[in-house]
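In: With the sequence up front, the predicted model follows.
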Amino acid sequence: MVLADLGRKITTALRSLSNATIINEEVLLAMLKEICKALLEADVNIKLVKRLQENVKSAVNFEDMAAGINRRRLIQSTVFNELCRLVDPGVPAWTPTKGKNNIIMFVGLQGSGKTTTCTKLASYYQKKGWKTCLICADTFRAGAFDQLKQNATKARIPFYGSYTEMDPVIIAQEGVDKFKEDNFEIIIVDTSGRHKQEDSLFEEMLQVSQAVEPHNIVFVMDATIGQACEAQAQAFKDKVDVASVIVTKLDGHAKGGGALSAVAATKSPVTFIGTGEHIDDLEPFKTKPFVSKLLGMGDIEGLMDKVSELKLDDNQELLDKLKHGQFTLRDMYEQFQNIMKMGPINQIVGMIPGFSQDFMSSGNERESVARLKRLLTMMDSMNDKELDHPQGAKVFRQPGRIARVARGSGTSQREVQELISQYTKFAAMVKKMGGIKGLFKGGDMTKNVNPSQMAKLNSQVAKMIDPRVLQQMGGMGGLQNMMRQMQQGGGMGGAMGGFPGGR
């Protein structure tokens, strides 16, 4: 069972509490049975599932429970915490030091996605302002250097390797020395893999490790092998000092529950998870946000990180416009560009509370990206007057403008009219938000806006959302809960409200 199916089944089991008139031991056991069944189907080790079951039972003791305790909330919170314990070894992950040389060495079996993941991690740090580089010390696999070179060139990351030197230790040492001299902060060394665990592989790893003295050895592991991950991770950890794990291929049909829980059992913290082939398909792994996202509660922390990367705070002009309820077509164009920069759309949607992890399939992802690009193309065909007019929709009432934009962008007039209609809704929404005194002051809506104003705002947002999307979010109640969580920063107290009866 894939992770999305696991999350859906656990969420369904937790929601069954809301249908029960009385919460007693019988209801608890029935719910636990469904959760444990889902975990076993996701390839989670039976011992770990049994431990979760026993821990929930002991934490929810109806005989000793004080009067007035919200039983639904207690059970939901306890299950959430136990799911976190299932994938969290409780070991702090290694973090790089800014302004210093941080050497990261990658190890793993051939075919686990090691070389691709090296580039993804280098790109991740590069986007956060680190000076990153790549070294190919894989001389075992034909084409390894070509692959790394191609990936690094595409991502504009400096790299080092050799077509003539066959000793991986020499290549690794030369590369590290070169990049140290140039004051690179993140130096990633890709090493050889094998089809299976062999003495020659471990010996080579050890020699490279002794030569470059890495600050962090990352074990890259293929999630599709499920519970077998534990034996693999342990074998590598016994030979070299593995400080962190990156689990790849968690998209598709990987039994990710087995992989993640197996790694946690080896006391090696998972730091990132790979969710696809693209360079942005690498997510930092944080236990609570991951479980929240799995259960459709969203990942506000991750979403805020994505937004902060765009440095929108620097755009004072836009913030000033929003405060005065102004929003032009050019502003909408720039926001669409920002959405594209944030990474895969299905990844972003999964971070929003109320959306399940599988809300968007890869097909829908492609369709959404294509749709956004089409909208941007239409706006590329608009002139400055149309883009910057404070009431852009009025300009397009003049004959010929819509036809000209459609002709210039290779789209139909109906599509251009739909874009103008969508813009009109956005602009009306911004105008209403701008009319709420103090909304943008200090960035905390809960302190600045009274409940009646927020209710009106929620209602306006609901009118803008596709009815199918609103239904997926749980109707108006789900939307209000999403707004509340976003205002509160997505803490656990807000997250539990995602289940009916959770508050």
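Out: That came through, no problem. Numbering: from 1, shown residues only.
In: alpha carbons only for contacts and neighbour counts from here, please
Out: OK.
In: I'd like to know which elements the lengthiest helix in the chain is packed against.
Out: In the chain, ranked by residue count with DSSP state H as the criterion, the top helix is helix 413-434. Packed against helix 413-434 by the contact rule (3 or more CA pairs under 8 Å, 6 or more residues apart in numbering; DSSP states H and E) you find helix 316-323, helix 392-395, helix 401-409, helix 451-464.
In: any idea which helix or strand comes after the helix or strand encompassing residue 379?
Out: In this assignment (DSSP states H and E), residue 379 forms part of helix 362-380. Under the assignment DSSP H and E, the closest C-terminal helix or strand after helix 362-380 is helix 384-388.
In: ok, and for that next one, which residues are buried?
Out: For helix 384-388, a neighbour-count test (16 or more other CA atoms under 10 Å) marks 386, 387 as buried.
In: same deal with stretch 103-112?
Out: In terms of neighbour count (16+ other CA under 10 Å), stretch 103-112 has its buried residues at 103, 104, 105, 106, 107, 108, 109, 110, 112.
In: and of those, the nearest to residue 77?
Out: Using CA to CA, residue 112 is the member of these that lies nearest residue 77, at 35.0 Å.
In: distance of residue 319 from residue 312?
Out: 9 Å (CA to CA, to the nearest Å).
In: what about the residue lying closest to residue 408 once chain neighbours are set aside, how many neighbours?
Out: In this structure, residue 408 finds its nearest non-sequential neighbour in residue 381, 5.6 Å apart by CA to CA, 6 or more residues apart in numbering. For residue 381, the count of nearby residues is 17 (other CA atoms under 10 Å).
In: Got another one to weigh against that:
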Amino acid sequence: MFDVLSDRLEEAWKKLRGQDAITHTNIQETLKEVRRALLEADVNLQVVKNFIIDVEKSAIGIKVIGGVNPGQQFIKVVYEELVKVMGESASPLARAENNPTVILMVGLQGTGKTTATAKLAHYLKKQKQSCLMVAADIYRPAAIDQLKTLGDQIEIPVFELGNQENPVDIAIQGVNRAKEMDLDVVIIDTAGRLQVDQEMMLELAQIKESINPDDTLLVVDAMTGQEAANLAQVFHEQIKVTGTILTKMDGDTRGGAALSVRQVSGQPIKFVGVGEKIDALQLFYPDRMASRILNMGDILTLVEKAQEEIDLSDMEQLQSKILDAKFDFNDFLKQTRLMKSVGSFSSILKMVPGLNKINTKDIEKGESELKRTEAMIGSMTLEERKNPDLLAKSPSRRNRIAKGSGHSETEISKLIKNFTRMRTMMQQLGKGGIPGMGNGIPSMGDLFGQKGNQKKKTKKVKKKKGFGDL
């Protein structure tokens, strides 16, 4: 997401290297690069024009802070303008004074509307809100069955009357059912078309008039670029949407939709879909998205995702096991799977400032080695996982694990040796440090087993300055 745009913007900053201040003359080449980068990202032309004017106005004559070069100061200006373009602050869902809050989902076919309905219901469930989903799409084959399947998956009820009833009646009865069940939220999935047509708009207008929703959310495909913004404008003009959900933000999207929707349609982006999994829906924060676009990471979102998955009681138990040197292979597997539940290596690293430029091949290599380690552990008995010391004393056990996992006995021995070293050092760290160890702490690559005997090449990495340094 935004990789091409981010790389092009980084090239733009280089135009200001060696300058003492930002002037009308020396900023022009940089602005041209920024303009080109935004157009290549499929941002709406008028949005680009206005953005460049605002950036130039804010940047020229700005007082450059001591110790900060003009390029860094310019990045700060671009960041602030990006946040303004995308909405400045998050736009949460509306809340009705009396339950249920009614949310109407609209959009064209193929944008992921039904899946977005289930994702939103799951999101609200995690917020401790009770939900009902209403299947009002009677035209698309299997749309009702799809919503029911998703409802079973996330354990949220689905109201449906089949595909012979009028969608308006289905919506009305669905809202009434939510009232009877005293639920917090009812989400209505409506029918879409391959393109905007009057019949679809008329039906949506009738549904909206009959149920008076608190939020009307348009689901659009982020991969359509500025066309997503144009679609949002059309829907808003005809049925008055209150916000958008951008789907497929994890795909090969160039960012044009996120940067255009609010400016073109006047309606905020409320959520973004960042994957196929049912929990891959995030509240849209303009400031965090701007940080990602400028390759400055997104620590807040990463922390929030981790907090959703981490059980504090489990962490306290793990800490106790570390201090007593009882950390075992079961604990190791649990922690690696926890990390996977937060996201892939690449998605996690992109949220950490300074780590988003790590070579993709290195990331893939790390994930591959982790899978090999899991395969080795998977061939151990429960007793061996709980007591790794058994393996250190028994060549026959190591040989059996090697055959079962498809790896050599040497690799198994190396894994056990490095795991034992890691466990000892984790215990010493917990008690206040490892005196005299120098650079002897094994890397994750060592633990995964295959790089311990190679000489490591080290490079000095220049720390990137973030906004906290400005």
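Out: Done, it's in. Given the structure is predicted, the values throughout are model-derived calculations rather than measurements.
In: could you redo the helices and strands packed on helix 413-434 of structure 1 as a markdown table and give each row distance to residue 293 of structure 1 and mean neighbour count?
Out: Output for these, formatted as a markdown table (distance: least, CA to CA, whole Å; neighbours: other CA atoms under 10 Å):
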| stretch | distance to residue 293 of structure 1 | mean neighbour count |
| --- | --- | --- |
| helix 316-323 | 29 | 15 |
| helix 392-395 | 38 | 17 |
| helix 401-409 | 38 | 18 |
| helix 451-464 | 22 | 15 |
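In: Of these, which is nearest residue 172 of structure 1?
Out: helix 316-323 (45.6 Å).
In: Run the chain-centre distance for the closest one.
Out: 28 Å (CA atoms, centre = their mean, to the nearest Å).
In: for that helix, packing partners?
Out: helix 413-434.
In: Report the mean deviation for the helix it packs on after fitting onto structure 2.
Out: In the superposition with structure 2, the average deviation recorded for helix 413-434 of structure 1 is 4.5 Å (mean CA distance after the TM-score superposition for structure 1).
In: So which bits of that helix are buried?
Out: By 16+ other CA under 10 Å, the buried positions in helix 413-434 of structure 1 come out as 413, 416-417, 419-420, 423-424, 426-427, 429-434.
In: Check stretch 299-310 of structure 2 too.
Out: Neighbour-count burial for stretch 299-310 of structure 2 [16+ other CA under 10 Å]: 299, 301, 302, 305, 306.
In: With stretch 174-185 of structure 2 instead?
Out: Neighbour counts over stretch 174-185 of structure 2 (16+ other CA under 10 Å) mark 174, 175, 177, 178, 179, 183, 184, 185 as buried.
In: for that stretch, how far is the first residue from the last?
Out: One end of stretch 174-185 of structure 2 to the other measures 11 Å (CA to CA).
In: do stretch 209-225 of structure 2 as well
Out: Criterion CA to CA; first-to-last residue distance in stretch 209-225 of structure 2 is 31 Å.
In: How far off centre is that stretch?
Out: Stretch 209-225 of structure 2 has its C-alpha centroid displaced from the chain centroid by 21 Å (CA atoms, centre = their mean).
In: Can you classify the residue of structure 1 most remote from its centre by secondary structure?
Out: Here structure 1 reaches farthest from its C-alpha mean at residue 399, the gap being 45.0 Å by CA atoms, centre = their mean. Classification of residue 399 of structure 1 by DSSP: H, G, I helix; E, B strand; the rest coil places it in coil.
In: what sits against the equivalent of it over in structure 2?
Out: The alignment partner of residue 399 of structure 1 in structure 2, by TM-score structural alignment, is residue 395. Counting by CA atoms under 8 Å, 6 or more residues apart in numbering, residue 395 of structure 2 touches no other residue.
In: The stretch 201-350 of structure 2: strands as residue ranges?
Out: 215-221, 243-247, 269-273, 281-283 (DSSP state E, counting those that start in this stretch).
In: And these: which comes nearest residue 49 of structure 2?
Out: strand 269-273 (21.1 Å).
In: gap between the residue nearest to residue 407 of structure 2 when sequence neighbours are not counted and residue 124 of structure 2?
Out: Leaving out its chain neighbours, the residue that sits closest to residue 407 of structure 2 by CA to CA, 6+ apart is residue 376, at 7.5 Å. Distance check for residue 376 of structure 2 against residue 124 of structure 2: by CA to CA, it reads 39 Å.
In: Could you list which residues are in contact with the closest residue to residue 306 of structure 1 other than its chain neighbours?
Out: In space, and not counting its chain neighbours, residue 306 of structure 1 is closest to residue 342: 5.9 Å by CA to CA, 6+ apart. For residue 342 of structure 1, the contacting residues are 306, 307, 310, 348, by CA under 8 Å, 6+ apart.
In: Select, from those, the two members most distant in space.
Out: Between all members of the contacts of residue 342 of structure 1, the farthest pair (by CA to CA) comes out as 310 and 348, at 13.6 Å.
In: List just the nearest of the buried residues of stretch 299-310 of structure 2 to residue 219 of structure 2.
Out: Residue 219 of structure 2 lies nearest to residue 301 out of the buried residues of stretch 299-310 of structure 2, by CA to CA, at 22.0 Å.
In: Identify the residues contacting the most centrally placed residue in structure 2.
Out: Geometric centre of structure 2, nearest residue: residue 274, 4.9 Å, by CA atoms, centre = their mean. Listed by CA under 8 Å, 6+ apart, the contact set of residue 274 of structure 2 reads 247, 248, 249, 250, 280, 281, 282.
In: repeat that with 6 Å
Out: Counting by CA atoms under 6 Å, 6 or more residues apart in numbering, residue 274 of structure 2 touches 248, 249, 250, 280.
In: check contacts around the last one.
Out: Put plainly, it is residue 280 of structure 2. Taking CA under 6 Å, 6+ apart, we find residue 280 of structure 2 in contact with 273, 274.
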